[in-house]
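Q: 3D, please:
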Amino acid sequence: MYNKIDWKRKLSSRKFWAALVGFITALLTAFNIADAVAVQVAAVIMAFATLISYILAEGFIDAKDAGSDTINHIYTENYKEPRE
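A: All right, here's what the predicted structure looks like:
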């Protein structure tokens, strides 16, 4: 009946962050907060959104790579034993 919210998808959505910035700047305007402060708050939120999106995207890529059938080859043709 009720589906769980996919927070990874939500937090990496540009639409979500744009809506959040719009909501918060509207609240700041409603409470007569200076425009410069509203711009700074919006900038901080978007910087945070960029960071979160990057972290989630990299995590997704790493998780996808971990499940692949890729084999890492280590070549030892020119390997020399260390001297003691």
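
Q: When you work out contacts or count neighbours from here on, use the C-alpha atoms and nothing else.
A: Noted.

Q: ranges for the strands of this protein?
A: Under the criterion DSSP state E, the chain contains no strands.

Q: Scan it for its longest helix.
A: helix 35-66 (DSSP state H).

Q: buried stuff in that one?
A: The neighbour-count check on helix 35-66 (16 or more other Cα atoms under 10 Å) flags Ala38, Val41, Ala42, Ile45, Met46, Ala49, Ile52, Ser53 as buried.

Q: Here is a second sequence; please produce its structure as well for comparison:
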Amino acid sequence: MFKNFVWPAKLKSRKFWLAVVGAFLLILKEGLGLEIDGEAVLAFAAIVLGYIFTEGYIDAKNL
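A: As a prediction, this is how the structure comes out:
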């Protein structure tokens, strides 16, 4: 399963970095208690998930 897993390639992935930024945003809001609007977090999460799923679908079709 992880035979072809290469960290340098993952670190160049826009999908990976968007997921990291999304997780960081949630940590800022929930973990540190910063006042970030919940609707803004949900809107960002929806955009990130839409992008990740779309790019994943395109990547899967190219295999």
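
Q: State the TM-score obtained for the two superposed chains.
A: Once superposed, the chains reach a TM-score of 0.57 (TM-score structural alignment, normalised by the length of structure 2), with 51 aligned residues with a Cα RMSD of 2.9 Å.

Q: How far does stretch 23-40 of structure 2 sit from its chain's centre?
A: 15 Å (Cα atoms, centre = their mean, to the nearest Å).

Q: mind listing what's buried in that stretch?
A: For stretch 23-40 of structure 2, burial by neighbour count (16+ other Cα under 10 Å) applies to Leu25, Leu26, Lys29.

Q: from those, which is closest to Pro8 of structure 2?
A: Leu25 (23.7 Å; Cα to Cα).

Q: Grab the nearest non-local neighbour of that closest one.
A: Nearest residue to Leu25 of structure 2 in three dimensions, chain neighbours excluded: Val41, at 7.4 Å (Cα to Cα, 6 or more residues apart in numbering).
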